[in-house]
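Student: below are the sequence and a predicted model; questions follow.
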Amino acid sequence: MKIFPNLFRQKFQVKAPNLVWCTDFTYIRLSNGKMRYNCAVMDLYDRSVVSSLNSEYINTKLAKAAVEQALGAEKPGKGLILHSDQGSQYTSWKFVDYCKKSGIRQSMSKAGCPYDNVPVEHFYNTFKNELIYPNSFSSAANFSCHHHLTTMKHRQRKNLRQLPILALRL
């Protein structure tokens, strides 16, 4: 287990894309009582979700897979910082070693302080209020389909935010 210092102290302004990502997990209870877990990776620059994966297990494998997906999609340059909480998934030697080999610097929130990772906490609040609570998902497949569509919608919103203001007014 390895704990890293918090490099941000709740200052989440980033000057360019793919310099700093935040990551976290959330729990989703399906209507059949089974649990699913989501791991999201967010680019702090524009608060876009660059990766989001679901699993029946909350573990290092899911965290690593979400970061791998983000790296494959975004292809950031050297010096990427990944901010997370101090969950065992992020402090495990397997995850720490993966980050080191991938050229990722880790940053971690103070234990028990969700405000240190508030951008992802805010995303999960919106995610649950817009997708989870209004719907009843009876199976993992049903949830995954809706989740995929919501992730696509979020990426479309991100693209709209990047358009010049004049283009949005036309």
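Tutor: Looks like it arrived, so ask away.
Student: all contacts plus neighbour counts: C-alpha atoms, from now on.
Tutor: Will do.
Student: what sits against V67?
Tutor: For V67, the contacting residues are V41, S51, by C-alpha atoms under 8 Å, 6 or more residues apart in numbering.
Student: is it in a helix, a strand, or coil?
Tutor: Following DSSP: H, G, I helix; E, B strand; the rest coil, we place V67 in the helix state.
Student: alright, now check it against this:
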Amino acid sequence: MLPPAIIPTIYVLTQLGLNGSRLGYILVIVGTRLGVVIFLATGFVRTLPHDFEEAAQLDGANKWQIYWRIVLPVLTPVLFTGAVMLIISVWKDSYFALFPLRGSQTATLPLTLYSFASSSTHGVSWNLVFAHVVPTSLPLVLVHLVLQRRVLAGLTEGGVTG
């Protein structure tokens, strides 16, 4: 069973000459996963009070200055939360990566773990599989450690009044 979206995706990538390439996979991931971040960001921006923008306009700021100095710093926690969600979503998606990425040269780390665990003909050597799980999950742990403080600081920043 194939997901219904995989067939037209592979067809379009083949027509563009990007089937089996990292660029083609990145474009597919961006096209399918970016909607979540856009949904989060627009929902958050709509809740911002217009007083911030009006005060900046009174101080002489143009639209780009308002965006770069007011909206983007306030939006940073939402963007980091979306980035964490996207990274986890892409990282755990070894099934979708199996179709556009063929061969060991372009395979993702979870895809190599899957092929390593399923390549044994005499049974699975679980000790070797779990030894492979540690370096495979290490980039995700590092991303979590780096972004954890910013996401938590942004989530608790608006809760204090005074």
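Tutor: Ah, there it is. Predicted, not measured: the structure shown is a model, and the values here were computed from it.
Student: please state their TM-score.
Tutor: After superposition, the two chains reach a TM-score of 0.27 (TM-score structural alignment, normalised by the length of structure 2), with 66 aligned residues with a C-alpha RMSD of 4.1 Å.
Student: and the helices in structure 2?
Tutor: Per DSSP state H, structure 2 has helices spanning 6-16, 22-47, 50-58, 63-66, 72-91, 94-97, 109-118, 126-157. These are given in chain order.
Student: wait, structure 1
Tutor: For structure 1, applying DSSP H gives helices covering 60-74, 88-91, 93-101, 118-127, 140-161, 165-169.
Student: what's the most buried one of these?
Tutor: Most buried of the helices of structure 1 by mean neighbour count (mean count of other C-alpha atoms under 10 Å) is helix 88-91; its value is a mean of 21.
Student: these two touch, right, M108 of structure 1 and S84?
Tutor: Yes. In terms of C-alpha atoms under 8 Å, M108 of structure 1 counts as a neighbour of S84; the distance is 4.9 Å.
Student: more crowded one of the two?
Tutor: Legend: neighbour count by other C-alpha atoms under 10 Å for M108 of structure 1 and S84, higher for S84 (26 against 23).
Student: how close does that one sit to N142 of structure 1?
Tutor: Going from S84 of structure 1 to N142 of structure 1 by C-alpha to C-alpha, to the nearest Å gives 28 Å.
Student: with R36 of structure 1 instead?
Tutor: Taking C-alpha to C-alpha as the measure, R36 of structure 1 falls 12 Å from N142 of structure 1.
Student: next up, the contacts around the spatially most central residue of structure 2.
Tutor: The centroid of structure 2 falls nearest to L86 when counting by C-alpha atoms, centre = their mean (2.2 Å). Neighbouring residues of L86 of structure 2 by C-alpha under 8 Å, 6+ apart: R33, L34.
Student: likewise for T76 of structure 2?
Tutor: The contact partners of T76 of structure 2, by C-alpha under 8 Å, 6+ apart, come to G154.
Student: distance check, it against R33 of structure 2.
Tutor: Applying C-alpha to C-alpha, the value for T76 of structure 2 to R33 of structure 2 is 18 Å.
Student: what's the burial count for the nearest residue to I29 of structure 2 once chain neighbours are set aside?
Tutor: Spatial nearest neighbour of I29 of structure 2, chain neighbours left out: V90 (7.5 Å); criterion: C-alpha to C-alpha, 6 or more residues apart in numbering. Counted with other C-alpha under 10 Å, the neighbours of V90 of structure 2 add up to 17.
Student: and what of L155 of structure 2?
Tutor: Here the count is done by other C-alpha under 10 Å, and L155 of structure 2 has 13 residues near it.
Student: so what's it closest to, chain neighbours aside?
Tutor: P77 (6.9 Å).
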